[in-house]
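Visitor: For reference, the sequence and a predicted model appear below.
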Amino acid sequence: MWGAAALVLVYLILRLLGPILMPFALASVFAYIGDPLVDRLEERKLGRTPAVALVFVGLTLVTALGVLITLPLLLDQTQLLIQRLYGFVAWVQESGLPALRQYFDLPEQSSVNTAKEALSKHWSAAGGLLMYVWQQVSGSSAAVLTWLANMTLVPVVTFYLLRDWDHMMARIRALLPRRVEPKVVGIARECDEILGAFARGQFMVMLSLALVYMAGLWLVGLDLALVLGLIAGLASIVPYLGFIVGILAAGLAAYFQFDSWWPLLGVAGVFGAGQVLESVYLTPTLVGDKIGLHPVIVIFAVLAGGQLFGFLGILLALPAAAVIKVMVLHAHEAYQSSDFYAAAGDVKESPE
């Protein structure tokens, strides 16, 4: 009873504080990832604060170097992608829609003059539409500014969380009732092992697939190889999503770039090889069976997290699913060790 009420209360609080939780959630993830590095530096007789500063500066330099190297290429590819999208829209208007009208015997589109007359007759509605568009644009600008302000909090919160991480964990452990403290600590260690395996393994899988897709699309000759390969690699956090998004986007880009069907076969070969490499080697080697989440569970977790908590829910869906898996396994073990389960077995096996 009290447990269910506490879960409902936590859910309501998360829903109300959702807009401001993003930088703190990201900072917690970065602090969790960086804590083992800081602990290793402490083992070498380095103080906690200097160790945190060294790890923080190192990660910042690596991130900045990666951004400086890839950002110009990504900007060029993004600009080219926008140009290709404009070309695709023009093709749809000039060739695609007329072909569909002819095939399905649909009426022709109204002329420009007819549209102008309709607009002049419904000027008030058009004014309302313009006001709506302006509100959306201004709201988007405010959202961008809010996002930038939140992102500036991430390094600050990460530094303080990383510095006090062990102290906070010790405080939480001290608050646990002594009777359940060993069991809770054991479960927490199992969750830590699973989350560590997921964070390291899944990141390496995504990075490897992104490199494979970028190299393969570059060999095919696709102009958008970098940005499409990177998008497909990042989307591979959800099973088969990177393959589906990548092959559709790259296939469409190859269709408009080349006059031959052979590049489309090359794109299909690149993503087919990437999918086989992920299933046969990357995921078993880098992630292994420590997480053991079924693909259907992964897809459901991501969709449920997005539905409940937006982008924050998508970000934390798989780690939360891994932790819930550990909880369910321990609950199942406790159930099988309970008197209720033993009594049910006795009743089932008793002769009629």
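Guide: Structure's in. What do you need? Residues are numbered from 1 along each chain as shown.

Visitor: Going by C-alpha atoms from here, please, whenever you check contacts or count neighbours.
Guide: Fine.

Visitor: what about L145, distance to G216?
Guide: For L145, the distance to G216 equals 37 Å [CA to CA, to the nearest Å].

Visitor: Show me what the host helix or strand of F256 is packed up against.
Guide: Assigned by DSSP states H and E, F256 belongs to helix 241-257. In terms of contacts (3 or more CA pairs under 8 Å, 6 or more residues apart in numbering; DSSP states H and E), helix 241-257 is packed against helix 225-235, helix 262-277.

Visitor: Any idea which residue is closest to the centre of the chain?
Guide: By CA atoms, centre = their mean, the chain has its centre lying nearest to L315, at 5.0 Å.

Visitor: Near L241, how many other residues are there?
Guide: Look at L241: counted by other CA atoms under 10 Å, it has 16 neighbours.

Visitor: Surely it and G233 touch.
Guide: No - using CA atoms under 8 Å, L241 is not in contact with G233, being 9.4 Å away.

Visitor: Now do the helices in the chain.
Guide: Listed in chain order, the helices found in the chain under DSSP state H are 2-43, 48-91, 97-104, 112-121, 123-163, 165-175, 181-220, 225-235, 241-257, 262-277, 295-309, 311-336, 339-349.

Visitor: this is the comparison structure:
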Amino acid sequence: MLKIFMDWYRRRFSDPNAASLMIVIVSLFIIIYFFNKILLPVFIAIVLSYLLDTPVKYLSNKGIPRTLSVIMVLLIFISIVLLSVVILLPLIWQQGVSLVRNIPAMLTFLNEFLTTLPQKYPELIDVGLFDSVIQSIKDRVAQTGNSLLQFSIVSLFSLLSVIVNAVLVPIMMFFLLKDKEKIWNYCSKALPRNRRVLNKVATEMDQQIGNYIVGNVLHIIILFIVMYIPFWFLGLDYALLLAFIVGLSVIIPYVGIIISTIPVILVALFQWGLSAEFGFLVAAYIVVQMLDGNVTVPLLYSEKLNLHPIVIILAVLIFGGLWGFWGVFFAIPLATLVKAIINSWPKTPPTKLTKQSS
């Protein structure tokens, strides 16, 4: 047994490049796992820098100096963020608080709707069970609503830290965009010398993470706008909030679409019942989701990841459990990173090992 383990160890770790790669991976994992809250502004700045790197490169290729390109792109980005914070976020927050307050009434309506079902299917449905389940959900929602209101009051006291991060993040973004090559060269000095495999994996992941972040953000914005149009046209309550939830659902592969569909259907059912408007909304929702899956996703994610759905779901569960929101957001790139490491990992032929041992 020990001989088998030692043969496997020599085959996988005898190459100095493999040892260097493992040291860097373990070091990054320890730093991110234990210091993720402290380094959160740094992570946000890195993600946004990846997002803005494409327009900066575009302006630089047009002959504009890189520093001036970074300043122009940052000013446009900050202007868009400020407009969103001033106009969109307050409306979404108000609709969210209003929706939480109205959920007990919506559940009461749903309870009344469900109580009519036992008359049609008395042998399948227990009215008492429905009443207890609905009442339990209403109590939990009421507690959530109170907690949400308390959170909105308590969050005012953390405004100082938000302001500090709002100043630090753009500054870090400026230097990350302006001195990207210098920063990478400086960090390379601290890396092991035998880093051929590490450089290969880093180059591949740098491109894939950049494409993934840009594609994911564009996907959220496009789905949010396209979904808001039929919601607004049909007069659905909380249209802005629900479209925002549907847009964010792309962060969680496969599961997100199911989660975001539930509030849309419940709000529409509460507002219109089983009517023609409800049917139009469901039809529009299905059409938009089909167009999104067959048109938007292939255009934005042109590079095939070749990851099985089970692998993606496991990545969401594992990395989401480790790092929360950011683990879920980067679940697919992290799964791709693991795959790239496995494929690039140097292997020593068993015959060579046998000759060396003899």
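Guide: Yep, it's here. Remember, predicted model here, so these are calculated numbers, not experimental data.

Visitor: Deepest-packed of the helices and strands packed on helix 241-257 of structure 1, please.
Guide: Of those, the one with the most neighbours on average (mean count of other CA atoms under 10 Å) is helix 225-235, at a mean of 23.

Visitor: What range does that one cover in structure 2?
Guide: Counting by TM-score structural alignment, helix 225-235 of structure 1 lines up with residues 239-249 of structure 2.

Visitor: How about residues contacting that stretch?
Guide: 91-93, 95-96, 219-225, 227-228, 231-232, 256-257, 259-261, 263-264 (CA atoms under 8 Å, 6 or more residues apart in numbering).

Visitor: now swap in stretch 125-135 of structure 1 and tell me
Guide: For stretch 125-135 of structure 1, contacts defined as CA under 8 Å, 6+ apart pick out L119.

Visitor: buried sites along it?
Guide: Within stretch 125-135 of structure 1, no residue counts as buried by 16 or more other CA atoms under 10 Å.

Visitor: counterpart of F256 of structure 1 in structure 2?
Guide: Per TM-score structural alignment, F256 of structure 1 is aligned with F270.

Visitor: circling back to that earlier point, could you dump the helices of structure 1 into TSV with distance to D289 of structure 1 added?
Guide: What follows is the helices of structure 1, written out as TSV (distance: least, CA to CA, whole Å):
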stretch	distance to D289 of structure 1
helix 2-43	20
helix 48-91	29
helix 97-104	49
helix 112-121	61
helix 123-163	29
helix 165-175	27
helix 181-220	9
helix 225-235	21
helix 241-257	21
helix 262-277	17
helix 295-309	13
helix 311-336	12
helix 339-349	29
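
Visitor: what about the ones you listed, which gets the closest to T285 of structure 1?
Guide: With CA to CA, the closest approach to T285 of structure 1 among the helices of structure 1 belongs to helix 181-220: 8.4 Å.

Visitor: buried set for that closest one?
Guide: The neighbour-count check on helix 181-220 of structure 1 (16+ other CA under 10 Å) flags 187, 190-192, 194-199, 201-217, 220 as buried.

Visitor: how near is K189 of structure 2 to L177 of structure 2?
Guide: Per CA to CA, K189 of structure 2 is found 20 Å from L177 of structure 2.

Visitor: Which one's more surrounded, these two?
Guide: Neighbours of K189 of structure 2 and L177, each counted by other CA under 10 Å, are more numerous for L177; the result is 25 against 9.

Visitor: from what I can see the more buried one touches V70, true?
Guide: Yes - counting by CA under 8 Å, V70 is a contact partner of L177 of structure 2 at 6.5 Å.

Visitor: which residues do those two both contact?
Guide: Contact criterion CA under 8 Å, 6+ apart; residues shared by L177 of structure 2 and V70: V56.

Visitor: coming back round to it: just how off-centre is the helix holding F256 of structure 1 within its chain?
Guide: Remark: helix 241-257 of structure 1 is offset 20 Å from the chain centroid, using CA atoms, centre = their mean, to the nearest Å.

Visitor: Same question for stretch 225-244 of structure 2.
Guide: Centroid separation for stretch 225-244 of structure 2 versus its chain: 22 Å, with CA atoms, centre = their mean.

Visitor: what does stretch 180-195 of structure 1 give?
Guide: Chain-centre distance of stretch 180-195 of structure 1: 25 Å, with CA atoms, centre = their mean.

Visitor: do stretch 82-101 of structure 1 as well
Guide: For stretch 82-101 of structure 1, the separation from the chain centroid amounts to 31 Å (computed by CA atoms, centre = their mean).
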